[in-house]
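> Next one to model:
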Amino acid sequence: MKRLVLVILSISIGLCSCQNKKSVTHNKNAYEIDSLLNYCFNNYMFNGAILVAQNDKVIYKNAFGYADYTKTKKLTASSVFSLASVSKTFTSTAALLLVERGVLNLDDKLSEFFPDFPNAEKITVYNLITHTAGLPNYLEYGGYFRVEGRPGDFQDSVTNLKVYNYLKSIDTLQFEPGSQRDYSNSGYLMLALVVEKASGKPFHQFIKDEIFIPLLMGNSYVKSEPDLKVQNRAYGFTNFYQPDDDNLMTSGAGGVLSTVEDLYKWHKGLSSASIISKETLNQAYVNTKLNNGSLSQDRTGTWIYGMGWLFRMNETENIAWHDGGLNACSAMFYQDLGRDFTIIILSNKGSTFANHPIYTIRDEIIHILKKEQFSLLKIPISQKMYYLLNHFSTDEAVQECKNLWINDKDKYDFSVNQLNRLGYNFLQPNDFEKAKAVFKLNCEFYPDNANVYDSYAEAFMLNNEYKKAVEFYEKSLDLNPENTNAKNMLQQLSKKMLN
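Below you'll find the predicted structure:
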């Protein structure tokens, strides 16, 4: 990526920024952040709200884009987003608050609250809060609560009670509690149920009474609250403008709705020990010790996961954060406690399966705040091509994409999955002309990749062009003789062509 000190807005291909009225202090950091975010918005990479604070002062607050896929209502800094797994910071704090009050103990067995739950005598509150309980994942791709035929989509009206009954029906654990750490949405949902039992209040009411009201977080909610009405809600949609909201009604693992402004109040409340003491909060920033005495780390090995927080705290760093993503909704809550800056990013557009740009945006803002050079993000060619196909003829769009491949390849993300993802977007509504054009283009860009030919063949097969489908499945199989999908499809096509 090209390294810059200042972002030149003219490279954002002449599009008009549609951000709302912003709050920006007059300093270089705020100017550079604003330039970066305008560039990202104008090049299809960001739709959401953002707040950046430094030295105990908000230096940048803004919103870009739209509240839903219809593009009829603009976002504001007061728009309410799904926090997805950032909700876990509230759940863990709720549990620690009860520990601080002596109502709950981290060594308490789950069986004290749910005696009929399988293996509850083996699982402690500490296991739930540190992801070491070994419970099966109720959000598993293609699992029990997914839509049949659409393994990436969740059923509507999935509640904590439904998940509890599902988990109760499973007798086996994934591993012995405390023997390893595996990020667990089921564990945090059960932790929310423990908070209910210990406090005597519904989880949504406890969070409201003990956190939202004291911190004046008037635009924050827990989705499990009955008959909930939320104004200024931001609803999730894909990069290709299809609705894709967080439709789960569970809480604990997710379920909190909030704004960038309220999340900054959350940061301030934690920093000032307004909810729990600093001593109690510091317990959340301790590495989890497993049964064998070893310490756990996250999947990348670069961050430690304590009690509801990812963190890295040593002689040079003092950072605590959490991210979240469900369907098209993504959230980033990042606190550099040592350098005293906070970055809060909420987005309702994109995909949690596609390396959401909030991570790169966060990283580049960190460079800015640390007075380092920062980078422009590469523009996803899938979204550029989507724009071209919706504003020009297919032939014109294809030619322009080829021109970008030749002349501006360093400016765009041309990774193989970009156009493949776009092609499948056009397959879903049976827009075979565009789908085939995109897949063909990807084959030209990646002639040695078996998967792109497999996708191209699928487009022909779905359009009943069986001879062409056979041609490209065979091409895929030549490149990858182990491609079982191509083998299966060729067998099916052989039967279809005989009939």
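
> alpha carbons only for contacts and neighbour counts from here, please
Fine.

> Contacts only, for S23.
Applying Cα atoms under 8 Å, 6 or more residues apart in numbering to S23 gives the contacts 59-62.

> Of those residues, which is the most crowded?
With neighbours taken as other Cα atoms under 10 Å, the top of the contacts of S23 is K61, carrying 24 neighbours.

> doesn't V24 make contact with that one?
Yes - taking Cα atoms under 8 Å as the definition, K61 is a contact partner of V24 at 6.3 Å.

> does the most centrally placed residue in the chain count as helix, strand or coil?
What sits nearest the mean C-alpha location of the chain, by Cα atoms, centre = their mean, is G325, with 2.1 Å. Counting by DSSP: H, G, I helix; E, B strand; the rest coil, the backbone at G325 sits in strand.

> next up, for comparison:
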Amino acid sequence: MKQLLVFFIMLFSVFVLWDDKAHANTIMPVFLDEQKLSFDEDPVAIRGVTYIELRGLCGALNYQLGWNQQTKTASCSGGGRNFSFSFNDTHYMFNNQRREFINTPRAINGRTMLSLREVSEVFDYRVLWLSFSNEILLMSRGITDETRGRMADDFLQRLNAANRFNGSALVAKRNSVITSSGYGLADQAGRANQPNTPFAIASLTKGFTGSAIMKLHEEGKLQFTDRLSDYFPELPYANQISIHQLLTHTAGLPWEKEGQYKDIKLIYTPGTSQRYSNVGYMLLGDIIEQVSGKSYSAYLNDQIFKPLGMNSSGFDINTVDRSVRAHGYSLVDGRVVPVNRDFAARGGSGSVYASVEDLYKLDRALYQDTLHSRSIKEVMLRQHESNWGYGWQVYPTSVGRVTQLSGNTVGYTSHIKRHEGLNYTIILLSNHANKDVHVIGQMIEHIIRN
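Next comes the predicted model:
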């Protein structure tokens, strides 16, 4: 129980940053696993502490609620747990043991309100605050991955109903898909998003570019130490930049390209700093074309899409039938309007489209070593410079490696994250450019993690 309390305190210190004024009167929905709870008195946050009504909680648990008016003692008993306290005391009794409150209960409008920390300790529930939706989840110990998948789906359904997520999602844990669904509309005609709906995936394209470079390297057709001048000697800065630097955003190139490659001015000496650069990955796409003798699109199709059965993936979403693809939208002056761009021009930095189902096929191929050999994959997913591998962001943790990418382009946002140690994958694609899908992904992580 002591370990549980320590975990809960750490959880709140990391994830819960309350604004007393903003949240003191805000209604926070509370869910007991998949069940939404009803209270006579809504949960409330007071000076950074959240309280929920004891009567409603006991009722949801099918526990027996008691009240002794003479001693002003409230009790809640069931499931082998006996909890009681008096408003005249700073301690409570739990299974005949006297314990001190961390936060003493409050009486609000005649209702007994118990802090979430005590809920965690007394009733043995994992307590989560989902900051993005301002919801509280009370999660049973030992719930199944399937239940967690339904809870993640319910969360996304609620976000869609609140116009805070529109797209498709797939969540897998322990090598099994626990939820895969579409949310909201793919177009203004009313067609629903589905798990196989293609979306422009923006900078998730960089993962495909990284894999293409790795394949050419594995075939002995290029080296990471090759200079850009080996392929484009006419560029004035080409002799200073290596393929390694292009892959790791350390090439001194700006974020975006204005005009032609030859007109680009380096913003720092290559190899001395790190700045995210779409230009670098556009150049990598051009190198792939020169070395392979194929277009970037054809090379990905031959080497990745077809072999993995990624039938809803390809180059430039504008080439996909309008009745099939998700159309991009953006919020302009308070109105959701259709938007578009020349995605083909993004090349190796952001031209690919895919569905969540197809991206999971890529995920499986990477981690089952069917796309690359184990040794090549490990080179690609090694932290080479800061948090960048080759095409992927890479983060080591105490319980295993994390790889991820997020993208944002005209009309679309995207996110994919794989935690190898905890064995889960989260994939989110949205056809509304204003949606914070990486934050939504963090909320889903809280739900599915043990």
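
> So after superposing, what's the score?
The TM-score (TM-score structural alignment, normalised by the length of structure 2) is 0.66; 314 aligned residues with a Cα RMSD of 2.3 Å.

> Counterpart of the residue nearest to the centre of structure 1 over in structure 2?
Residue pairing (TM-score structural alignment): G325 of structure 1 is matched to N408 of structure 2.

> so what's that match up against?
So N408 of structure 2 contacts 201-203, 414, 433 (Cα under 8 Å, 6+ apart).

> Distance of it relative to V291 of structure 2?
From N408 of structure 2 over to V291 of structure 2 the distance is 29 Å, taken as Cα to Cα, to the nearest Å.

> go on, Y276 of structure 2?
Relative to V291 of structure 2, and taking Cα to Cα, Y276 of structure 2 is found at 24 Å.

> Same check on C58 of structure 2?
67 Å.

> Between those two, tell me which one has more neighbours.
C58 (18 against 13).

> dump the residue contacts of that one.
Listed by Cα under 8 Å, 6+ apart, the contact set of C58 of structure 2 reads 64-65, 76.

> could you redo the last one with a cut-off of 10 Å?
64-66, 75-78, 123 (Cα atoms under 10 Å, 6 or more residues apart in numbering).

> Can I take it that it is in a helix?
Yes - judged by three-state DSSP, C58 of structure 2 forms part of a helix.

> coming back round to it: in TSV: the contacts of C58 of structure 2, plus neighbour count.
Converted to TSV, the contacts of C58 of structure 2 look like this (neighbours: other Cα atoms under 10 Å):
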residue	neighbour count
Q64	14
L65	18
G66	15
S75	21
C76	23
S77	19
G78	14
F123	22
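
> Would you mind finding the match for P396 of structure 2 in structure 1?
Matched by TM-score structural alignment, P396 of structure 2 corresponds to M313 in structure 1.

> Could you give the number of residues near that match?
16.

> ok, it touching V286?
Yes - between M313 of structure 1 and V286 a contact is recorded at 9.1 Å, counting by Cα atoms under 10 Å.

> what's the overlap in contacts for those two?
The contact sets of M313 of structure 1 and V286 overlap at I304 (Cα under 10 Å, 6+ apart).

> which residues sit in contact with the closest residue to G407 of structure 2 other than its chain neighbours?
With sequence-adjacent residues excluded and distances taken as Cα to Cα, 6 or more residues apart in numbering, G407 of structure 2 is closest to S203, at 4.4 Å. S203 of structure 2 is in contact with 278, 281, 346, 348-352, 391, 405-409, 413-415, counting by Cα under 10 Å, 6+ apart.

> What span of structure 2 is stretch 34-46 of structure 1 aligned with?
The aligned range for stretch 34-46 of structure 1 is 153-165, by TM-score structural alignment.

> buried set for that stretch?
Within stretch 153-165 of structure 2, the residues that qualify as buried are 153, 155-157, 159-160, 164-165, counting by 16 or more other Cα atoms under 10 Å.

> R364 of structure 2: which of the residues you listed is nearest?
Nearest to R364 of structure 2 among the buried residues of stretch 153-165 of structure 2: D153, at 21.4 Å, using Cα to Cα.

> Which residue in structure 1 aligns with V352 of structure 2?
Alignment note (TM-score structural alignment): V352 of structure 2 maps to V256 of structure 1.

> how many neighbours does that match have?
Applying other Cα under 10 Å, we find 27 residues neighbouring V256 of structure 1.

> Ok, N175 of structure 2 next?
Residues within reach of N175 of structure 2, counting by other Cα under 10 Å, total 11.

> wait, doesn't it sit right on H419?
No - in this structure N175 of structure 2 lies outside contact range of H419 using Cα under 10 Å: 11.5 Å.

> intersection of neighbour lists for these two?
T425.

> Spit out the contact partners of T370 of structure 2.
Contacts of T370 of structure 2 by Cα under 10 Å, 6+ apart are 307-308, 362, 364, 377.

> Please pull up the equivalent of it in structure 1.
Match for T370 of structure 2 (TM-score structural alignment): S274.

> again, but for K417 of structure 2
Counting by TM-score structural alignment, K417 of structure 2 lines up with Y334 in structure 1.

> Count the neighbours of that match for me.
So Y334 of structure 1, with other Cα under 10 Å, has 21 neighbours.

> what stretch of structure 2 does stretch 183-190 of structure 1 fall on?
Using TM-score structural alignment, the residues of structure 2 aligned to stretch 183-190 of structure 1 are 276-283.

> Could you list the buried residues of the matching stretch?
Here stretch 276-283 of structure 2 shows 276-283 as buried, counting by 16+ other Cα under 10 Å.

> Likewise for stretch 236-249 of structure 2?
237-238, 241-249.

> What is the end-to-end distance of it?
19 Å.

> how about it, which residues of structure 1 does it hit?
Using TM-score structural alignment, the residues of structure 1 aligned to stretch 236-249 of structure 2 are 118-131.

> ok, the contacts of S23 of structure 1 vs E444 of structure 1, which is closest?
For the contacts of S23 of structure 1, the nearest to E444 of structure 1 is N62 (40.5 Å; Cα to Cα).

> Tell me the residue in structure 2 aligned with that closest one.
That one, N62 of structure 1, aligns with S181 by TM-score structural alignment.

> Nearest residue to its match in space, please, no chain neighbours.
P195 (5.2 Å).

> can you pull out the strands in the stretch 201-350 of structure 1?
221-222, 256-258, 304-305, 310-313, 318-326, 329-336, 341-347 (DSSP state E, counting those that start in this stretch).
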